[in-house]
Structures are given as structure tokens and as C-alpha cells.
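generate coordinates for the sequence data below:
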Amino acid sequence: MSADYVIPAQARIGHVHLKVSDLERSLAFYRDLLGFEVTTLYGSQAAFISAGGYHHHIGLNTWHSKGAPPAPVYGVGLYHTAVVYPTRKDLAVIFERLQKAKYPLTGASDHGVSEALYLNDPDGNGVELYWDRPKELWPSKADGSLNMYTKALDLDDLLKTLDQQEY
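Predicted coordinates for the structure are as follows:
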């Protein structure tokens, strides 16, 4: 293996596939609350969901996990799935939707490069909902590397975005 290989800049994460214990409960979260669209169902065992008509961004299945308890917090596995929203206003819209549904957040952070909401799906899988600031606004160190941080996200200020005309 060559240590100097660099993945092509156009490469991207295509989808995530989650083992869930109850497909309908997961669809109620991902489809009904977060707004993903079902692209196909495999009976009562699996569903593929997407945003914008892509074949699937998230796969949900009960093939090896029907009725299973959540994975332990202190073990290896997926930390969270991240969903990037195109604008700050889109993030405000989903935040307001979560508030109205009384769905609990596990965190809300400003990372300098992005603003993020954190929550768990019904199986305890972490979910990050975020938007990226324009790249020219990303904080950097003197050497040009990113200066990411974690500060509390001002949720009241995020909600003020809903009143803005630009979308």
C-alpha cells in the first residue's frame, strides 16, 4: 500500500444503513419527524429513505435486530449519522419542528465551521442535524489549518432565522 494515496476530492459518503429494532417506529422518526421520503420498502423488514429523490441516503432494517435493545453507549460502533442542511434557515425549520414535537435534543453546538443539533433516534443511534457556514467564514489558525471548536449554539438566535425572507 502506498502511504501517499489521497482519496479523490469528489468522493462522498453515499448512505448509511442502520440496524433498528422496530421499523415502523424508525420510520415515524426519520420519515414523519425528520421528513425523509421512503423510496422503497422490503416488506416489514427494511426501508430505504432519501432526501430529494436519491435512491437512498439511509437504509433501515430489522434483519438481525428486530426487538433488540439499543447498542451500549460505552462500546464500539457508529457515534452518529450526520445530515447536512443547505441553509441555516433549514436548520431552524427542523429545530422548530423538533420543539413542536417535544423531541429531546442531546446537544446543540456551534463548531465555527458549522452549527449542529444533536439527538438520538428511537434506537439510541446518534443523529446530528447541521448546516455548514460558507467556507470563507470558517475560522482558521495562523498556519491556515481549521480552528474548529465547540461552543453552545444560541438556539434563540437560530429561531430568529425563521423570520428572514431569504431562504
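
every contact and neighbour count from this point should use C-alpha atoms.
Will do.

in the host helix or strand of residue 158, which residues are buried?
According to DSSP states H and E, residue 158 maps onto helix 155-160. In terms of neighbour count (16 or more other CA atoms under 10 Å), helix 155-160 has its buried residues at 158, 159.

other SSEs contacting it?
helix 88-100 (3 or more CA pairs under 8 Å, 6 or more residues apart in numbering; DSSP states H and E).

quick one: name whatever helix or strand follows the helix it packs on.
Next along from helix 88-100, by DSSP H and E: strand 107-110.

distance between that following strand and the chain's centre?
Per CA atoms, centre = their mean, to the nearest Å, the displacement of strand 107-110 from the mean C-alpha position of its chain is 13 Å.

please apply the same query to stretch 29-41.
13 Å.

now do the buried residues in it.
29, 30, 31, 36, 37, 38.

nearest to residue 103 among those?
residue 29 (9.8 Å; CA to CA).

which among the buried residues of stretch 29-41 gets closest to residue 122?
The closest of the buried residues of stretch 29-41, once distances to residue 122 are taken by CA to CA, is residue 29, at 7.2 Å.

the closest one - that's part of a strand, no?
No. Looking at residue 29 with DSSP: H, G, I helix; E, B strand; the rest coil, it is helix, so not inside a strand.

please tell me how far the closest residue to it other than its chain neighbours sits from residue 31.
Spatially, and ignoring its direct neighbours in sequence, residue 29 is nearest to residue 121 (6.8 Å; CA to CA, 6 or more residues apart in numbering). Per CA to CA, to the nearest Å, residue 121 is found 12 Å from residue 31.

next one: residue 41
Residue 41 sits 13 Å away from residue 31, going by CA to CA.

confirm residue 131 sits in a strand?
Yes. The assignment for residue 131 is a strand, going by three-state DSSP.

spatially nearest residue to it (excluding sequence neighbours)?
Spatial nearest neighbour of residue 131, chain neighbours left out: residue 85 (4.9 Å); criterion: CA to CA, 6+ apart.

this one as well, want them side by side:
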Amino acid sequence: MTSGARALGPGPALRPVTSSPAEGTRLVSNEIESPPSSAIDPAAVVGHVHLKVADLKRSIRFYSDALGFEVTQRMGDDAAFLGAGGYHHHVGLNTWESSGGNPPPAGSTGLYHVAFRYPNRAALATAFRRLLESSIPLEGAADHGVSEALYLRDPDRNGVELYYDRPWQDWPRDSAGGLQMFTRALDLEDLLRA
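The predicted structure is shown next:
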């Protein structure tokens, strides 16, 4: 491999090339040239979140009992993967560097929340009933115009949002067609009737 070249899996070695400061650096090989891209592919999705937790058993109970995820793989007493609908995992949990640890103090950087989207309002209502049955307190509940959302904390104080999106045709818009999200109190009794 030439100096500065690197392999990115099977295929040709790629080397960084800078044409000009405005153009930035791109990766090239003898076979392909990869121009810089300004946007992520619109089909890309967040596949999973992997969280450092203090107590693996406690976190598994929360994500499986209170939220309904299934344990898909366990790695001894140190890590577990949980998913839904046959997916390998939506949530990874580990104690590799955090066993017995404390949540980050308020005012520090880190995860604000992870959001789990439900397919419809009835599914969100079922999730809310599960939270009530598990005595998991809500920190908030909001109608954002584009979605309805429930906010809570996991045992390690990570923020968790459970929500469903309204059909995009029903999203609130201004006179120019721009998105007009808002935050209003969510009627939880009405949600339970869904």
C-alpha cells in the first residue's frame, strides 16, 4: 500500500487527495473517485443506540418489562442487545466502563434522549399503558403538531422519548409551506382511548 493509502474492507486501497481548500479532501483509487457529498442518503436511519449503564439486570428489566423490547443476545454479565420485530437490536446495554457508576451531572454534555417511533397512535397508547402498569413516571407528554410524544428516564437517567408521527400531510405548515412544529400539552386520557 502506498503512503497515506488505507483499505476500507474488500476492494481497492484508497488515498486521500486534496484538490483545493474549498473542495476539501476526497478518497480516490485507480478504479473509483468519490466526490464529497453534502447530504446523508435519505434512506439512512438510526439503527440502534448503545448505552453505558450501571446495572445491566436493572436496565434489561426497564427496556424489556417497561418498554417491551426482547433480549436478542446476552454477553455474560457485561452486555445485552434488545430488539423488536425480529430486528437484531435497537438497544445495546453494557457495563464495560460503567458498572456501579453514576449518571452524568446536570449541566454536562451527553445524550439528551433516544426516541423510539411507534407506527401509530394506538401503539403509542399501548406503550403508555405498559408504562403505567410498570409504575414508570413520565417527565412530560407533548403534542408537537407533527407527532405526539411521551418523555421519561431510564434507570441510568438517560432520556427516553416514545412517539408516533402523524401522517406528513397533516403536519402543521405556515402560509409559505414551512413546517410549524409546536409544543402543547398532550391529552393523556384521550391517548388512552386510542
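
picking that back up, quick one: the residue nearest to residue 29 of structure 1 and residue 28 touch, right?
No. Using CA atoms under 8 Å as the test, residue 121 of structure 1 is too far from residue 28 to be in contact (10.0 Å).

trace residue 83 of structure 1 over to structure 2, please.
Mapped onto structure 2 by TM-score structural alignment, residue 83 of structure 1 lines up with residue 116.

I'd say residue 33 of structure 2 and residue 27 touch.
Yes. At 6.5 Å, residue 33 of structure 2 counts as touching residue 27 under the criterion of CA under 8 Å.

circling back to that earlier point, which residues touch the match of residue 83 of structure 1?
160, 161, 162, 163 (CA atoms under 8 Å, 6 or more residues apart in numbering).

report the contact partners of the second one.
Contacts for residue 161 of structure 2 were tallied using CA under 8 Å, 6+ apart; they are 113, 114, 115, 116, 149, 150, 151, 152.

could you say which helix or strand contains the third one?
Secondary structure here is read from DSSP H and E; on that basis residue 115 of structure 2 sits in strand 114-118.

relative to structure 1, what is the average displacement of that strand?
Superposing on structure 1 and averaging over aligned pairs (mean CA distance after the TM-score superposition for structure 1), strand 114-118 of structure 2 comes out at 0.5 Å.

higher neighbour count, residue 121 and residue 28 of structure 1?
residue 121 (16 against 13; other CA atoms under 10 Å).

counterpart of the more buried one in structure 2?
For residue 121 of structure 1, the residue aligned by TM-score structural alignment is residue 154.

isn't its match right next to residue 160, touching?
Yes. Counting by CA under 8 Å, residue 154 of structure 2 touches residue 160, with 6.8 Å between them.

a strand runs through residue 48 of structure 1, doesn't it?
Yes. Assessed by three-state DSSP, residue 48 of structure 1 belongs to a strand.

could you tell me how many residues sit around it?
21.

and residue 43 of structure 1, by the same measure?
A count of nearby residues for residue 43 of structure 1, using other CA under 10 Å, gives 7.

my guess is residue 136 of structure 1 is in a helix, correct?
Yes. Under three-state DSSP, residue 136 of structure 1 falls within a helix.

and it, how many neighbours does it have?
8.

quick one: map it onto structure 2.
In structure 2, residue 136 of structure 1 lands on residue 169 (TM-score structural alignment).

show me the contacts for that match.
Applying CA under 8 Å, 6+ apart, no residues qualify as near residue 169 of structure 2.

can I get the buried residues of stretch 29-41 of structure 1 in JSON lines including distance to residue 10 of structure 1?
As requested, the buried residues of stretch 29-41 of structure 1 are exported to JSON lines (distance: CA to CA, whole Å):
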{"residue": "29", "distance to residue 10 of structure 1": "31"}
{"residue": "30", "distance to residue 10 of structure 1": "27"}
{"residue": "31", "distance to residue 10 of structure 1": "28"}
{"residue": "36", "distance to residue 10 of structure 1": "24"}
{"residue": "37", "distance to residue 10 of structure 1": "25"}
{"residue": "38", "distance to residue 10 of structure 1": "26"}
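
and the counterpart of residue 68 of structure 2 in structure 1, how far from residue 149 of structure 1?
Matched by TM-score structural alignment, residue 68 of structure 2 corresponds to residue 35 in structure 1. The spacing between residue 35 of structure 1 and residue 149 of structure 1, counted by CA to CA, is 29 Å.

chain neighbours aside, what residue packs nearest to the residue sitting nearest the centre point of structure 2?
By CA atoms, centre = their mean, the mean C-alpha position of structure 2 lies nearest to residue 114, the distance being 4.4 Å. Leaving aside its sequence neighbours, residue 114 of structure 2 sits nearest to residue 160 (CA to CA, 6+ apart; 5.1 Å).

is it true that that neighbour touches residue 113?
Yes. Look at residue 160 of structure 2 against residue 113 with CA under 8 Å: they come within range, at 5.1 Å.

higher neighbour count, those two?
More neighbours surround residue 160 than the other of residue 160 of structure 2 and residue 113, with 19 against 15 (other CA under 10 Å).
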